[in-house]
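curious how this folds, go ahead:
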Amino acid sequence: MRFVLAFLALAFPALAQDNALTIATYNVENLFDNADDPFHADEGTSPKSRAEMRILAKTIDTLGADVLAMQEVENLGVLRLLNTMLSKPYAFIGFLSTNDRRGIHTAVMSRVRIKRSMGHRHWPLEGKQKRFARGLPVFELEPSEGRTLLVAPVHFKSKRTLGKDKQGVRWRTAEANGVLEVLDDLRARGFCAPFVLLGDLNDERDSASLASLFDRLKDATAVASEENRYSYIWSGRKQQIDFVLYDGELAVKSARFVHDPDAASDHAPAMCTVSWPAPVRRVAAEIAGGAATSAELRRPQVDATDVHGMRSFLLQEVEAKGKVHSVERTKSGGHVLIKFGKDPRQSLTVFIPRGAVARFAGIDAWKGKGLTVVGPVFAYRGRLEIKLTRKEQLR
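Sure thing, here's the model as predicted:
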């Protein structure tokens, strides 16, 4: 497939020009829409609440990137929705389908023209036994007249957090080698522009699975300060698993990771600024930014004990109201479960992840009191839940 799937600008007014190009990557963590996709197992993943979407949009606005690669995007529709929530929306979106069973994809939003797209979701890996877990789209951008840049957003196979990860290591190793095969193929076909691979590699710089990539490609994030150079925290340990790697002539001016304890993702964005040999031609999108959504204006109101009624709104954002039956801590993980009935299969459960618990004072005192919670309803192990992460979700 060699065409860009979405152009959001019908007329192309120009923005300011200079010789610096800012490139960023951000794993936005489960950017799912509010519709059940019958072809993917998405009903067990909570879409972001509108409160979380606003926080996510604010973070992206803060980056100010000319080119933004994203991971864990469900589809083009939810990406367009997010774009309208930005104070300065992007003119171009590149999105191609991937192989992930859960339905997560990579994408690019850009202020410079996307000339073409090339998908590699069926590229054979490891003796044709595997494919890229989330594909390998390559977008040819044209930051200035006659000068192009190849951008490949990537999301390698996830790492298992329990037990050994032998299969994951083999898969990520095959993906790393596959990236280099694709790059060699592009070079052989006459694509001589600088190549940027950016995204969530799900492993660290010194891992065996990524060795071939770091032997061949340069790491733009290496110029970030050591104390700033991490993108993910697991069990209290800071680690960098998100990278901006490149092949070809690019002069990296600066790089940094944006750490925000109030962020709407478990990853930190990585960004770098490179010198471009000609003035960068940025394009403004002809759509209004900072928009509210129709879902916010017409939100269903439901009884927290009416599971049959709530199932008709699966994945949609609702206002659920009821009396709190119990407040419980999970045995591991530090999460909180707010239950509206004795049997969780017959009533709603509100899930507060450990990272959000500190935002709510006096949670234990909620027992026996009325509570209204706003958020998307999703299915988890036979029960219906709403994920509560922001005070704005309480009424």
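
going forward, measure contacts between C-alpha atoms and count neighbours the same way
OK.

would you quantify the distance from the residue lying closest to F7 once chain neighbours are set aside to R113?
Nearest non-adjacent residue to F7, counting by C-alpha to C-alpha, 6 or more residues apart in numbering: F92, 4.9 Å away. Spatial separation of F92 from R113 under the definition C-alpha to C-alpha, to the nearest Å is 7 Å.

please generate a structure for the following sequence too, so the two can be compared:
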Amino acid sequence: MGIAMTVIGSWNLENLFRPGGAFGPKDEAAYRAKLRGLAATVRSVGADVLAVQEVGDPAALADLVAELGDGWSAVTSTVFEARHPIRVGVLSRLPVRIVKEAAAFPAGLAPVQVGDAGPTVTSTTAMGRGALAAEITEASGGKLTLVSVHLKSKLLSFPPGPDGRPRFSPRDEGERARIAAYALGRRAAEAVTIRALADQLLEGKGKERPLIVAGDFNDGPESATTQIFYGPPGSELGTPGAAQPDKGDVSRLWNLSPRLPEGERFSRVYQGRGELIDHLLVSHALLARATEVHTAHPGVLPSIADDPTVRRDAPASDHALIYVRLA
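Next up, the predicted model:
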């Protein structure tokens, strides 16, 4: 008899809306093609649980559950921005229970500027897309906690023009630089918020508590914002200290990206260049179980530009699914 494994991953589903609205596919045929593409990829990797992002409509996620067939279920966050209502969720064929939602910045973290007018909206003190922590019961009966995350995008949108439509090109390079700085500040504050959530869930017991933080971080594994997630430094995979136990192991999160095969170390292609912006982070309790890490996509990952609206009718997603097999 083979050893039982649990396959856990993360996938940005790219504007999963039902057709007919401002963001989803233009017609039912394109929508059904997308659902089939998503479901085929989930099946192909043998996924048991996925942290998902860019769920625009819980009803659309329910349609994906129906496409996957019996045994699947989904839960979604209740925190999202009204102007573009995408949220995170968890898609599972194992028992799942929501543990906590997190959005508010932790104490001590000041509001961040999100536009030229200054910090005047509530999102300056909270994540635009709340994080969702869920308890998963594995087939063995063991339990782990999965946190689904989607940080502020690197793809910039600018204040609407006279026609009221959002712009994806700046008026000048000064505006581009300012908007990029606002986005970076917000992404960093969101990373601090998730790190605080991880601290609450681990309670300094990372050697015994299985925790996965997974999602679209919108930045690479070595970026300053992503490194905020890791906690105590000095023991990242791929470094000389990785195999050396130390007192930071009780709080640390390890990014599994170094365990990706060399040719799979990207999860999105922007302007022809591969970027690894989707991540799986695990506590010490899961590090030895994370035996195999991969990315998957139903075809060739497309190269994207700055205007997301051009992909409304595209099948599947502009991100790869990243997943780990837990022995």
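
now the TM-score, please.
The TM-score (TM-score structural alignment, normalised by the length of the second structure) is 0.70; 253 aligned residues with a C-alpha RMSD of 2.6 Å.

hmm, back to that, burial measure for the residue nearest to F7 of the first structure, as a count.
Burial of F92 of the first structure, expressed as a neighbour count using other C-alpha atoms under 10 Å, amounts to 23.

same check, this time on Q227 of the second structure
Neighbour number of Q227 of the second structure under other C-alpha under 10 Å is 21.

which residue lines up with it in the first structure?
Using TM-score structural alignment, the equivalent of Q227 of the second structure in the first structure is A211.

the residue nearest to F7 of the first structure touches A6, doesn't it?
Yes - the pair F92 of the first structure and A6 passes the contact test of C-alpha atoms under 8 Å, sitting 6.6 Å apart.

excluding its backbone neighbours, what's nearest the most centrally placed residue in the second structure?
Taking C-alpha atoms, centre = their mean, the centroid of the second structure lies closest to G215, which sits 1.9 Å from it. Spatially, and ignoring its direct neighbours in sequence, G215 of the second structure is nearest to V149 (4.7 Å; C-alpha to C-alpha, 6+ apart).

now swap in W72 of the second structure and tell me
Taking C-alpha to C-alpha, 6+ apart as the measure, W72 of the second structure lies nearest to R93, with 4.2 Å between them; neighbours along the chain are not counted.

that neighbour -> the first structure?
If you follow R93 of the second structure across to the first structure using TM-score structural alignment, you land on R111.

re the thing from before, map the residue nearest to G215 of the second structure onto the first structure.
Mapped onto the first structure by TM-score structural alignment, V149 of the second structure lines up with V154.

which element is that match on?
strand 147-155 (DSSP states H and E).

ok, E14 of the second structure next?
Assigned by DSSP H and E, E14 of the second structure falls within strand 6-16.

what range in the first structure matches that strand?
Counting by TM-score structural alignment, strand 6-16 of the second structure lines up with residues 21-31 of the first structure.

have a look at how far, on average, that stretch is from the second structure.
Following the fit onto the second structure, the mean deviation recorded for stretch 21-31 of the first structure is 0.8 Å by mean C-alpha distance after the TM-score superposition for the first structure.

buried ones in that stretch?
By neighbour count, with 16 or more other C-alpha atoms under 10 Å as the criterion, the buried positions of stretch 21-31 of the first structure are 21-31.

could you do stretch 49-60 of the second structure as well?
Across stretch 49-60 of the second structure, burial judged by 16+ other C-alpha under 10 Å covers 49-58, 60.

please flag which of those sit within helices.
58, 60 (DSSP state H).

in a markdown table, list the buried residues of stretch 49-60 of the second structure along with distance to K34 of the second structure.
Supplementary listing: these in a markdown table, determined by distance: C-alpha to C-alpha, whole Å:
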| residue | distance to K34 of the second structure |
| --- | --- |
| V49 | 19 |
| L50 | 17 |
| A51 | 18 |
| V52 | 15 |
| Q53 | 15 |
| E54 | 14 |
| V55 | 13 |
| G56 | 14 |
| D57 | 14 |
| P58 | 16 |
| A60 | 11 |
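
go through the buried residues of stretch 49-60 of the second structure and flag which are in strands.
With strands identified by DSSP state E, the entries of the buried residues of stretch 49-60 of the second structure that belong to them are 49-55.

now, the most widely separated pair of those?
Across these, no pair lies farther apart than V49 and E54, at 16.4 Å, counting by C-alpha to C-alpha.
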